[in-house]
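K.L.:
just to be clear, the model below is a prediction. Sequence and coordinates:
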Amino acid sequence: MRAIEVGLREVAQCGVTHAFGIPAGSINAIYDALLDIPEIKSLIVKHEASAGYIAAAYSRVTGRPSLAIGSSGPGATNLLTACANAFTEKTPVLFITGAVPTPILGKGGAQELLATPLFKSITKSSVAVHNPSDVPGALVRAYETAVSGIPGPVHVELPINVQMAEINSHPIVKNTSEKIQTQFKLSEVEEITQIIQQSGQRGAILLGYGAKSAKRLALELAERLQWMVATTPRGKGGFPETHPLSLGVYGLAGHERAIMYLHSKEWDVLLVIGSSLGESGTCNWDEQLVNEKRLIHIDYDAKVFGRGFTPYRTISGHIEPILSLLIEKLGARPPLATTFTQEIAAAAEEMSPSFDEGSPKSTEDSLKTRDIIRRIGECAPEGTKFYVDIGELMTYAIQELTMKPGFDFDINIHFGGMGSGITSSIGAKLAEPERPVVCITGDGCFFMHGMEILTAKEAKIPLLFIVVNNARLGMVYHGHMLQYQRCPSEFSQERINLAEVARSLGIEAHQVSRISDITKEQMLQWTQRGMPVFIEVVVDGNEIPPMGERVKFLQGATY
């Protein structure tokens, strides 16, 4: 049996069920082998970067590694950005790239490239395998490395002749049981419990993306402590924003209420759960977040502690058992004081959706991005998962998509490129086929990875793609205008009818120009079609998006 077939059968036994990529000469043996391995479903995409983003989204939701496959040379380099994103997101993906045959290495073969060192800094492991008999073991070790400890991507480079060589098949001893070590001590939780109890109601909670694995417990903890809760932009969806204790989002494009509350001196303990406290989640590391406060930081990756702020106490390990034990130690919830009940009611009223008096409103002739984003959230079916792309629209989505109970939100805000929302939504829908998944993207992002809507059509993946078309690169346009008071004309472009583009691909498409064109009934129908549906929303694009904190950071940057 060929080495690559033996190796793929082994990782299928480990739990790999999906492979994403584009076939080419140096990896055609992989695709030929997959014909005989039904346990691994193959999805052919339109760009290798898309393969990496789709694989990462699928693995992020399921927790199981998937394969992202690229050819030698440009196929491998196209995967690099998506691999860096998976590394930043701590997502277990197996990146496999082909290579020229070993006898011609170094002779300048077509698309020859030593990819192993390129992947080294953005993976947990990057190896080249030149002995055919080592292929199965290398792929199994790659799987084990991806899921062990702090999860992350791995890379294996396989020359085509190594893939195709015949080898003897023999069982490989697997050890995929090692996970993130929950080595926190009971005494650590007891100490934090004492700090929290001493603070009484003088505390606040900031939830990051990592806290989403323990949503129920985070809610229970907040209600037990009666502490107000904010989320980072990536943590959005980890706490229902309709809850009386919700402050909304803190950080990039965050809610003013969350920023004012967390910067105030009304409390002295900040409990951060599942956040690396990076730029976007801390208002550019604003010291007001932690000044004169005790920072308690809980995360499964101890490497994030102390990077931006000095913590008072830390606990590393699985978030769910830590919160469970913390709640147990805190004991029964005390009755709410009358004055505090009134404060909660006032907070709920303040967080209810209402338009900014100073913001321009949509009219029959001019649809505003803020309005349409809010409308999408109001009309989305129960349990919707939103994948939001990079750009101007993400700032509106962070502010205006109210996370109701059962909703979820994802955005590759750290290293996701434009169009990563389109590709990631495909992986998310494959991971949760019964859940409504809505991708909100822009025209600039569509021009990057928009052809993946054809991938969704070909694979019959029922996604709802909503493209906000403002005929410009909105984020950079407005950012440039705010920073320099002028802007290159090339940041805007001739408006293209994107709905017609989608129809030309055989996809159901509609163009929306009025707020009333989107209703609950219509969105429910669009998400239940059984095939992808494409909605183009035409906006004038002249609103200034809520990106003040980002502009302040850029204005203060030195190069």
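P.N.:
Received the coordinates, thanks.

K.L.:
going forward, measure contacts and count neighbours with C-alpha atoms only.
P.N.:
Noted.

K.L.:
who are the packing partners of the helix or strand that contains G7?
P.N.:
Assigning secondary structure by DSSP states H and E places G7 in helix 3-14. Helices and strands touching helix 3-14, by 3 or more CA pairs under 8 Å, 6 or more residues apart in numbering; DSSP states H and E, are helix 28-34, helix 135-147, helix 160-164.

K.L.:
downstream neighbour of that helix in the secondary structure list?
P.N.:
Following helix 3-14 in sequence order, the next helix or strand is strand 18-21 (DSSP H and E).

K.L.:
contacts for stretch 372-387, please.
P.N.:
Applying CA atoms under 8 Å, 6 or more residues apart in numbering, the external contacts of stretch 372-387 come out as 396-397, 400-403, 405-411, 421-422, 424-425, 435-440, 515, 518-521, 523-524.

K.L.:
alongside the first one, take a look at this:
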Amino acid sequence: MPETPVGAIELVLDYLVGEGVEYVFGVPGGALVPLYEALAGREAIRPVLTKHEAGAAFMADGYARVRRGLGVCCGTTGPGATNALTGVACAHADSIPLLLLTAQVSTAGLGRGAAQECSPFYGDTVALYTAVTKLSAVVPDGTKAGELVRRSLRAALTGRTGAVHLSVPGDVARARVPRDLRPASAYRPLSRPVDRDGVRRVADLLRRAERPCLFAGHGTNLAHAGPALARLSERHGLPVATTPKAKGVLREDHPLALGVFGYGGSRWADRYLTDHDVDVLVVVGSSLGELATNAWDPRLQPTRALVQIDVDPESVGLNYRVQLGLVGDARATLEALAAELGDEPLPSAESSRVRLSVLRRAMPRRHEVDRATGPGTVHPVDLVDGVARVMPADAMLFVDIGNCMSWFLHYHECRRPDSFFISLGWASMGSSIGIAIGGAMAAPGRRALVAVGDAAFAMSGMEVHTAVEYDVPVTFIVLNDGGHGMVAHGDELLFARSVCPARFRGPLDVRQIAEGLGARAFAARSPIELDRVLAAALAEPGPSVVDVAIDPRVVPPPLRTRADTLKHYFASRGTSHTTTTSDK
């Protein structure tokens, strides 16, 4: 007996439930009512009302990052669709699998100036999202709903994962269609690709190497390859550096951890990778972009062979001359490499451990700073260390864009994998607030902490109210220095004067704002009270906000390094860093 037909939007939701999706983040609107009507009758998948569609996209991003699955958000036609653009683009730039569902006016009204119409006649959102997604399409009629949602899920969740967009007209959403529901294995591959011949060649290079090193990128996070990376490193004595986005994929107190290389990088990683002693460098899950390489530092090129492993063939050899490129999943490839190498340590294992030990004794991991600050303020390094002292062992730290990322990338030590998150693909200020809320909802029982500047908080802080309404355990720590500190400091470092209007005319009263949004609010105005205030905020079962006064004159050391890099880079118009790709 054939199944009873369902609405096309019901079929879409059936597929999302099949992918394990629990929430749809968004803001309702007239044309989006069919979606919310369908959600109202379900328990497995629930709507979350956000304050803005950008917040909805960031929450879907965070949910997907932490859960390592699909995140879903929605927006109504017109401004609802365009408001989500930045969040969707950020997710796509970081290869986060995300589905945006946008409404469209009923097909009978297309081209006739219907209210908030988003068609080729009046601003085409399908075309708009084509530039920032793997797939952007309109569902033209109900019979296409199943086909297009399967195609969207396949695009979002396979290869280099990313964002996708479906626009659903109101009448199409309600159209009755057969319940053609198929398992994931029927519409997308579930196996993880491995280049077996390439793995054997990498193993041979490592056996003959004298000074090998692993360089792990964000792709190791996406593939959940941290455990495989740790096993390979430990068994064969391979030092590991990471890109900024992969910070903590190998815990940073590990004896073989060099820490971050690139923006905000550790002194150990910088010295080890640029002193021309590394002969075989195995890069896993990174395209070696600007922030991961200190603006394509040519010294990163090893003396013998650079091996690049990536699920995206377009990333292999993109920025550096590669002697061996492998296209494959990071986790599956690292597991295959460990099996190929066997149980015997590499010939280089002991010397690598000695060299790393000597380096650690020769210099500290972090830049030393004078922690003196003005009255009524806290030094950012004291804040970073204070967070480390009080945060629960299984807590997640979400770091925003601006000076806070300089401080936390460099000074925070990740002691557990899957505990550090930063959206650096498009590097959107304020993104961490929504991402943390979505991430916390994906991991019930784990506390989320956010490090965010006051200027970024001004952009997205209203989403604190969303955390309050849904009782999400997030502690938002606001580094309050009176405006856009990174911009102000950058002006001084690059031009020795202020160029941009970067400082607010009056400070934000973050504590009062937070209380107005219903969160428990705290303030820290000295290092002495910092631990007490942070501990009190973390003791709250629901969301809390900590307003930390930061001396606006304190410049992060990584920003000084970044300014020096940019001066050199701009002066040479990039030519000094293109030598690595000259004979691709």
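P.N.:
Sure, I can see it. Computed from a predicted model, the values in this text were never measured in an experiment.

K.L.:
overlay them and tell me the TM-score.
P.N.:
The TM-score (TM-score structural alignment, normalised by the length of the first structure) is 0.93; 555 aligned residues with a CA RMSD of 2.5 Å.

K.L.:
picking that back up, in a markdown table: the helices and strands packed on helix 3-14 of the first structure, plus mean neighbour count and distance to G248 of the first structure.
P.N.:
Shown next, in a markdown table, are those (neighbours: other CA atoms under 10 Å; distance: least, CA to CA, whole Å):
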| stretch | mean neighbour count | distance to G248 of the first structure |
| --- | --- | --- |
| helix 28-34 | 19 | 46 |
| helix 135-147 | 23 | 32 |
| helix 160-164 | 23 | 51 |
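
K.L.:
so can I have JSON lines of those helices showing distance to L79 of the first structure?
P.N.:
Conversion of these to JSON lines gives the following (distance: least, CA to CA, whole Å):
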{"stretch": "helix 28-34", "distance to L79 of the first structure": "17"}
{"stretch": "helix 135-147", "distance to L79 of the first structure": "17"}
{"stretch": "helix 160-164", "distance to L79 of the first structure": "18"}
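
K.L.:
closest one to T88 of the first structure among the ones you listed?
P.N.:
helix 135-147 (13.3 Å; CA to CA).

K.L.:
the first structure: which residue goes with R525 of the second structure?
P.N.:
With the correspondence set by TM-score structural alignment, R525 of the second structure lines up against S513 in the first structure.

K.L.:
show me what D454 of the second structure aligns to in the first structure.
P.N.:
The pairwise alignment with the first structure assigns D454 of the second structure to D443, based on TM-score structural alignment.

K.L.:
buried only: go through the contacts of stretch 372-387 of the first structure for me.
P.N.:
Listed as buried from the contacts of stretch 372-387 of the first structure are 396-397, 400-403, 405, 407-411, 421-422, 424-425, 435-440, 515, 518, 523; burial here means 16 or more other CA atoms under 10 Å.

K.L.:
ignoring the adjacent residues along the chain, who's closest to Y263 of the second structure?
P.N.:
Nearest-residue entry for Y263 of the second structure: L291, 5.3 Å, with adjacent residues in sequence omitted and distances by CA to CA, 6 or more residues apart in numbering.

K.L.:
what's the burial count for the one you found?
P.N.:
Using other CA atoms under 10 Å, the number of residues around L291 of the second structure comes to 19.

K.L.:
the first structure: which residue goes with that one?
P.N.:
Under TM-score structural alignment, L291 of the second structure pairs with S280 in the first structure.

K.L.:
now S266 of the second structure: how far from S406 of the second structure?
P.N.:
For S266 of the second structure, the distance to S406 of the second structure equals 11 Å [CA to CA, to the nearest Å].

K.L.:
ditto for A496 of the second structure
P.N.:
Shown here: A496 of the second structure relative to S406 of the second structure, a distance of 20 Å by CA to CA.

K.L.:
so between those two, which is more surrounded?
P.N.:
S406 (24 against 10).

K.L.:
quickly find the element holding that one.
P.N.:
Following DSSP H and E, one finds S406 of the second structure within helix 403-411.

K.L.:
what range in the first structure matches that helix?
P.N.:
Here helix 403-411 of the second structure aligns to the first structure at residues 392-400, judged by TM-score structural alignment.

K.L.:
show me what the helix holding S406 of the second structure is packed against.
P.N.:
Counting contacts by 3+ CA pairs under 8 Å, 6+ apart, helix 403-411 of the second structure packs against helix 380-390, strand 448-453, helix 557-572.

K.L.:
that concludes my questions; thank you for your assistance.
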